[in-house]
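In: Below: sequence and its predicted model.
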Amino acid sequence: MEQKKVLLAVTGGIAVYKAVALTSKLVQANFDVKVMMTESAQQFVTPLSFQAMSRNDVYVDTFDEKDSAKIAHIDLADWADLIIVAPATANVIGKLANGIADDMITTTLLATEAPIWIAPAMNVHMYANRAVERNMQVLREDGLTFIEPGEGYLACGYVGKGRMEEPEAITERVVRYFTEANPLPLKGKRVIVTAGPTLERIDPVRYISNFSSGKMGFAMAEAARDLGADVTLVAGPVSLDTPARIQRIDVESAADMLEAVLSRYDEADIVIKSAAVADYRPKHAADQKMKKQEGDAAIELERTTDILKTLGAQKTHQLLIGFAAETNDALTYGRGKLESKNADYIIVNDVTNPDGGFGNDTNVVTLVSREGEKSYPALDKRMLAHQLLTYISEKEFDHS
């Protein structure tokens, strides 16, 4: 998908801090973001914060023409593919409903033909005020889209509806909006994703496992779904909710995971093996808790079946994507796995990188294939997953 342009209109309220995070999330998702601010918004956060996050000039004054060859508010109105007002105060909602244009934001919004989304943020009683409700209804009838606020503790001390929606949720909605406007590259494809750790029992109370949270695998499953695929998620023991419209199969051990994948392998078009599978398991698991003894103890381990290698050996038509979580010489090991496992792609990440690895919400990876390598900077795992699968689908599938 070509880079889309998002114009963020920031009005005055304590939720302005969320707008800074929203700018960062949108940029991470590969959107070109420009920001407009009201005078009131600048009382909470400086324009420099948005400039740093967006890497674009910030617009605060209708009469501050940064390019003498252009009228700034008209140029911005024509530039945007989408405009988001976040946070949207009761004041700006009232202005827009009545066609008032008295600052940079309102003049630009009246001049644009781009879709406009409104993310309200205000006191619970203000949000329920009949005048505000009436203004919002006028804007809905005019074709503007509202991003409903959440309920919870508000800055004013009240508890109720009025919290601006979270930046991650707004970003996901923007991604879906532009994705759905384009052909879905994985439509009709059957995808299996493995995620999380496996657990190999020593006895009824102890086990061998690893630090995988499953976040990257779940992100890959959600991205495949959003790109049109029918997704089955085979998950080891993790504390993550099941994504909507995804079939989830919970497993425990490496053997359980292998069985779950192999039983569905023939019908799969793509397998994404992102789980951190244990390489070894106790050769003999005790039926009862092993009691503490004097001196040291030793547990004899045996190799588990290499799931990715098994899938590579049995591959017929499937596209096979593996992960390589390494602590040193990451790319060298990743290239080796591409060949030894007969995979089509290996996604390599160095888990010692503070911006990536287990448990983090971000990741830093390099995509390795027989055609070469493509590196990705630190990105939110969900955004990264979307970019990875979009790139791979463009390479592998005919979209004509």
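Out: Nice, thanks for sending it over.

In: Only C-alpha atoms from now on, for both contacts and neighbour counts.
Out: OK.

In: May I ask you to name the longest helix in this structure?
Out: With residue count as the measure and DSSP state H as the assignment, the chain has helix 381-396 as its longest helix.

In: Now Asp350: closest residue in space, sequence neighbours ignored.
Out: Of all residues not flanking Asp350 in the chain, Glu326 sits nearest, at 4.9 Å (CA to CA, 6 or more residues apart in numbering).

In: burial measure for the one you found, as a count.
Out: Residues lying near Glu326 (other CA atoms under 10 Å) number 17.

In: do you know how far it is from Lys337?
Out: As judged by CA to CA, to the nearest Å, Glu326 and Lys337 stand 12 Å apart.

In: Run a quick neighbour tally on the nearest residue to Ser340 once chain neighbours are set aside.
Out: Spatially, and ignoring its direct neighbours in sequence, Ser340 is nearest to Lys309 (7.3 Å; CA to CA, 6+ apart). The number of residues packed near Lys309 is 18, by other CA under 10 Å.

In: ok, second structure coming up, stack it against the first:
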Amino acid sequence: MEIPDAGFRRVLVVGTGALSVSFLPFWINWLQDSFPAVEKRVALTRSARRFVSPEAVAALSRSRHDVFTDDWDSAPPGTAPHVELAAWADLVLVHPATVHFLSRYALGLADTPVLLALQTTRAVVGVAPALPPAAQHSPVVQGHLAALRARPGVVVAPTVPAESASTGERDDGGAAPMPELFRLCATYKNAHEKTEQPS
């Protein structure tokens, strides 16, 4: 897959508590191999830490920053991690994004450092939803996805067919591969930079 150069230099990867976050070390390794000059940071929600090791993610990202746990209690006293993350990144990849996370994001909630950073950042934010069985048919879920698609600076990747770990059935709710999410974000940034240039 050919990914256009959009000039991203600092990428924040956010993993949430879908089972597919267990593949995040693989995608971090892909990101490092594909874009070695790009600085990377990783944030995990508390639920994501049930499925993926922060140590494995940190080792593969080769970042000078520790893996950040998306919890106010994890922040050192006197710091403002939401301000730092919002200003630092020029691309945020939420991969995978659970229904709970994307719903809070769509509603404008800011009850964790990462969500507050996403509500205030000027970076392009790519979201790869990971939906449970039948969530595609929920008008509430579809409303939240539509709200995010309509938000400037936010790119929502289409879901892909995946087998449900709970039912064993194949459904169209899997998170898009990270290369596809990255490509969509790069295409979005390039297209909007062209439209914003003076004629």
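Out: On my side now, so go ahead. Small disclaimer: the values here were computed from a predicted structure and weren't measured.

In: TM-score of the superposition?
Out: The TM-score (TM-score structural alignment, normalised by the length of structure 2) is 0.80; 182 aligned residues with a CA RMSD of 2.5 Å.

In: circling back: which residue numbers in structure 2 go with the longest helix of structure 1?
Out: Helix 381-396 of structure 1 falls opposite no residue of structure 2 when the two are matched by TM-score structural alignment.

In: Point me to the helix or strand that includes the aligned partner of Asn91 of structure 1 in structure 2.
Out: Asn91 of structure 1 maps onto His100 in structure 2, with residues paired by TM-score structural alignment. Assigned by DSSP states H and E, His100 of structure 2 belongs to helix 99-107.

In: And that helix, what does it pack against?
Out: On a contact count with 3 or more CA pairs under 8 Å, 6 or more residues apart in numbering; DSSP states H and E, helix 99-107 of structure 2 meets helix 113-120, helix 139-149.

In: can you map out the helices along structure 2?
Out: 24-34, 54-61, 81-88, 99-107, 113-120, 139-149, 178-196.

In: Ser164 of structure 2 is nearest to which of these?
Out: Distance to Ser164 of structure 2, taken as CA to CA, is lowest for helix 99-107 among the helices of structure 2, at 14.8 Å.

In: distance from that closest one to structure 1 after superposition?
Out: Taken against structure 1, helix 99-107 of structure 2 registers an average deviation of 0.9 Å after superposition, with mean CA distance after the TM-score superposition for structure 1.

In: quick one, what contacts the most centrally placed residue in structure 2?
Out: What sits nearest the mean C-alpha location of structure 2, by CA atoms, centre = their mean, is Val94, with 0.8 Å. By CA atoms under 8 Å, 6 or more residues apart in numbering, the residues touching Val94 of structure 2 are 13-16, 125-128.

In: again, only this time at 7 Å
Out: Shown in contact with Val94 of structure 2 (CA atoms under 7 Å, 6 or more residues apart in numbering): 13-15, 126-128.

In: next one: Tyr127 of structure 1
Out: Tyr127 of structure 1 sits next to Gly162 when contact means CA under 7 Å, 6+ apart.

In: which position in structure 2 aligns with it?
Out: With TM-score structural alignment defining the correspondence, Tyr127 of structure 1 maps onto Gln136 in structure 2.

In: thinking again about what came up before, so for the longest helix of structure 1, what gets flagged as buried?
Out: Within helix 381-396 of structure 1, the residues that qualify as buried by neighbour count (16 or more other CA atoms under 10 Å) are 381-390, 392-393.

In: repeat for stretch 31-43 of structure 1
Out: Within stretch 31-43 of structure 1, the residues scored as buried using 16+ other CA under 10 Å are 31-38, 41-42.

In: Tell me the spacing between the nearest residue to Gly13 of structure 1 once chain neighbours are set aside and Val16 of structure 1.
Out: Nearest residue to Gly13 of structure 1, sequence neighbours excluded (CA to CA, 6+ apart): Ala41, at 6.4 Å. Ala41 of structure 1 sits 7 Å away from Val16 of structure 1 when distances are taken as CA to CA.

In: okay, and the common contacts of those two?
Out: By the contact definition CA under 7 Å, 6+ apart, Ala41 of structure 1 and Val16 are jointly contacted by Val10.

In: Please say which position in structure 2 the residue nearest to Asp350 of structure 1 maps to.
Out: Per TM-score structural alignment, there is no equivalent position to Glu326 of structure 1 in structure 2.

In: Tell me which of the helices of structure 2 lies nearest to Pro161 of structure 2.
Out: helix 178-196 (14.2 Å).
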